[in-house]
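Asker: 3D, please:
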Amino acid sequence: FVGGRLGFHRRRAPRRFTPAAEPYRVNRLIRAPRVRLIGEDGHQFGILPVEEALRIAEDAGLDLVEVAPTAKPPVCRLLDYSKFKYQQHKKEVQAKKKQSTTTVKELRIGYKTDVHDLERQIERAREFLLHGDRVKFSLRFRGREMAYQHLGREKLMTVCQALDDVAEIEGTPKMEGRRMEVRLVPRKEPLKPETAEQDAKDDSA
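Answerer: Below you'll find the model as predicted:
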């Protein structure tokens, strides 16, 4: 009788685990003489001698896992420990992904950058954006080039328009010292070709 239901399981001896390698006490590693036992499906067995809890786990073909060691008495659950560890690992990986910061890739151009070099930088930016990274284009003015800021702005807007299907502009181009910068962030869903074409027509209208 396990978890409030009758079941037929192949009886097996509790598996042995090395203390240093496991984050939880499992089976014979549990030291408390009495534990509060919870079944695999949440059924409350109540407080039992640890030997009886081990016998129930053995009859169910499961492991006895101490999930709350500081409780009095400690709380144990009937689990498939290998499956439990795998699920915990997946949760940790997902949590790390959420915590990871987005990389900002900087690409530099000049207002005199020729068409081929500009196209190459645009393709690099596209790869970064599709990978989920943010992109910053910076255009540096040297000496008297400061008088041609309008040309630099036009070049940056050309870049933004070329990447409109995969990116959104984070603000307008702005000056930082002798540099003009614009930042692009990945679109949550890249635009379909026909949608991008329509947006381009609307912008030029």
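Asker: use CA for all of it now, contacts and neighbours both
Answerer: OK.
Asker: for this protein, what spans make up the strands?
Answerer: Assigned strands in the chain, in chain order: 34-38, 44-49, 63-68, 75-79, 104-109, 134-140, 167-169, 174-176, 179-186 (criterion: DSSP state E).
Asker: turn those strands into TSV, columns for mean neighbour count.
Answerer: What follows is the strands of the chain, written out as TSV (neighbours: other CA atoms under 10 Å):
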stretch	mean neighbour count
strand 34-38	23
strand 44-49	14
strand 63-68	23
strand 75-79	24
strand 104-109	15
strand 134-140	22
strand 167-169	20
strand 174-176	13
strand 179-186	21
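Asker: okay if I get the ones you listed as a markdown table plus distance to residue 157?
Answerer: Formatted as a markdown table, the strands of the chain follow (distance: least, CA to CA, whole Å):
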| stretch | distance to residue 157 |
| --- | --- |
| strand 34-38 | 62 |
| strand 44-49 | 65 |
| strand 63-68 | 57 |
| strand 75-79 | 58 |
| strand 104-109 | 13 |
| strand 134-140 | 10 |
| strand 167-169 | 10 |
| strand 174-176 | 12 |
| strand 179-186 | 9 |
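Asker: the structure of the following sequence is requested for comparison with the preceding one:
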Amino acid sequence: MTGSALAERRLGLYVGGSEHFVPFRVVWRDQNASHLMLFAVSCASLLARSALFLQTTHLVHNLGELPIRRPNRAPPAATKDGPRTNDEIRNATIQLIDQNGTNHGTVETVAAIKMALEAGMDLVEISPNTAPPVCKIMDYGKFKYSAQKKAAEARKKQKVVEIKEIKLRPMIDDHDYEVKMRAMQRFFEEGDKVKITLRYRGREMAHQEIGTKLLDKVKADVAEYAKVEQDARFEGRQVVMVLAPR
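Answerer: From the prediction side, this is the model:
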């Protein structure tokens, strides 16, 4: 074997036995071909992803330039407070009651409105759920005022009664007593009850008759517009009495 052949054999690789000898230059060439193929595939994949990213970015950019469409929300229709009057009554015919309480039966709405205007009044729908609806000729301003007054009286009757507290001392002076009594009278006028708390301190417990006389004076002073709901009773070192408006 020549020297060059021996050197070439030393720079080779036996594969599967001595009869399958592959030189290193062939191995290097095959490996580099595989690496180049993998590199080409990776580059192609990267280019494809880059192209997709650019297309997406361009699309988002264009969408961002589009004007924002806001939903068309119409304002809610205003609802009328109270009954329909005059030309607000859309029915062709109505059952008419005049200002004197006379029932005219079924009448055309236009004619009824004319009658109301000639009388210097209004045509007011008082029973909309009948067929045809019942309408009456009246002074709507006075009617509305009367309805509001009745509603206010009903709310006044439904007022939640509160219990206000007035604190007294057995040795209270005349000025403070008058201030307390004026406040008490205001509470009664508003429909509230009053809880009177009379507290004894120290040696005052030895003179309970002073507090008893004071509470009797309070009951006498408010007898015109208040009554005793709960008579005086001890709760520890204090006496409690509840008064209610008449």
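Asker: looking at the strands of structure 1, spot the one closest to residue 90 of structure 1.
Answerer: strand 75-79 (16.8 Å; CA to CA).
Asker: matching residues in structure 2 for that closest one?
Answerer: Under TM-score structural alignment, the counterpart of strand 75-79 of structure 1 in structure 2 spans residues 134-138.
Asker: average offset of that stretch relative to structure 1?
Answerer: In the superposition against structure 1, stretch 134-138 of structure 2 averages 0.8 Å from its aligned positions (mean CA distance after the TM-score superposition for structure 1).
Asker: quick one: that stretch to chain centroid distance?
Answerer: From the chain centre to the centre of stretch 134-138 of structure 2 is a distance of 38 Å (CA atoms, centre = their mean, to the nearest Å).
Asker: outside of it, which residues touch it?
Answerer: 94-99, 116, 121-128 (CA atoms under 8 Å, 6 or more residues apart in numbering).
Asker: if you set the cut-off to 6 Å instead, what comes out?
Answerer: 94-99, 116, 121-127 (CA atoms under 6 Å, 6 or more residues apart in numbering).
Asker: still on that earlier bit, residue 202 of structure 1 is nearest to which of the strands of structure 1?
Answerer: Going by CA to CA, the one of the strands of structure 1 nearest residue 202 of structure 1 is strand 167-169, 15.6 Å.
Asker: quick one: average offset of that closest one versus structure 2, please.
Answerer: Mean deviation for strand 167-169 of structure 1: 3.3 Å (mean CA distance after the TM-score superposition for structure 1).
Asker: remind me what that strand packs against, helices and strands.
Answerer: Counting contacts by 3 or more CA pairs under 6 Å, 6 or more residues apart in numbering; DSSP states H and E, strand 167-169 of structure 1 packs against strand 179-186.
Asker: which elements pack onto the strand it packs on?
Answerer: Using 3+ CA pairs under 6 Å, 6+ apart, strand 179-186 of structure 1 sits against strand 134-140, strand 167-169.
Asker: now these in a markdown table, with distance to residue 194 of structure 1?
Answerer: Listed next are those as a markdown table, based on distance: least, CA to CA, whole Å:
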| stretch | distance to residue 194 of structure 1 |
| --- | --- |
| strand 134-140 | 24 |
| strand 167-169 | 16 |
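Asker: can you give the contact residues for stretch 107-127 of structure 2?
Answerer: By CA under 6 Å, 6+ apart, the list of residues contacting stretch 107-127 of structure 2 from outside reads 83-86, 92-94, 133-139.
Asker: show me which pair in those is furthest apart.
Answerer: 92 and 139 (22.3 Å).
Asker: those two - which one has more neighbours?
Answerer: residue 139 (16 against 10; other CA atoms under 10 Å).
Asker: contacts only, for the more buried one.
Answerer: Contacts of residue 139 of structure 2 (CA under 6 Å, 6+ apart): 121, 122.
Asker: all helices for structure 1, in order.
Answerer: Assigned by DSSP state H, structure 1 shows helices spanning 50-60, 81-99, 115-130, 149-162, 193-204.
Asker: any chance of those helices in TSV, with mean neighbour count and distance to residue 138 of structure 1 too?
Answerer: TSV is the format used below for these (neighbours: other CA atoms under 10 Å; distance: least, CA to CA, whole Å):
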stretch	mean neighbour count	distance to residue 138 of structure 1
helix 50-60	20	64
helix 81-99	11	28
helix 115-130	16	11
helix 149-162	18	8
helix 193-204	12	23
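Asker: residue 3 of structure 2 pairs with which position in structure 1?
Answerer: For residue 3 of structure 2, no residue is aligned by TM-score structural alignment.
Asker: residue range for the lengthiest helix in structure 2 in structure 1?
Answerer: Longest helix in structure 2, counting residues (DSSP H): helix 24-64. For helix 24-64 of structure 2, there is no aligned range in structure 1, judged by TM-score structural alignment.
Asker: what packs against that helix?
Answerer: Secondary elements touching helix 24-64 of structure 2 (3+ CA pairs under 6 Å, 6+ apart): none.
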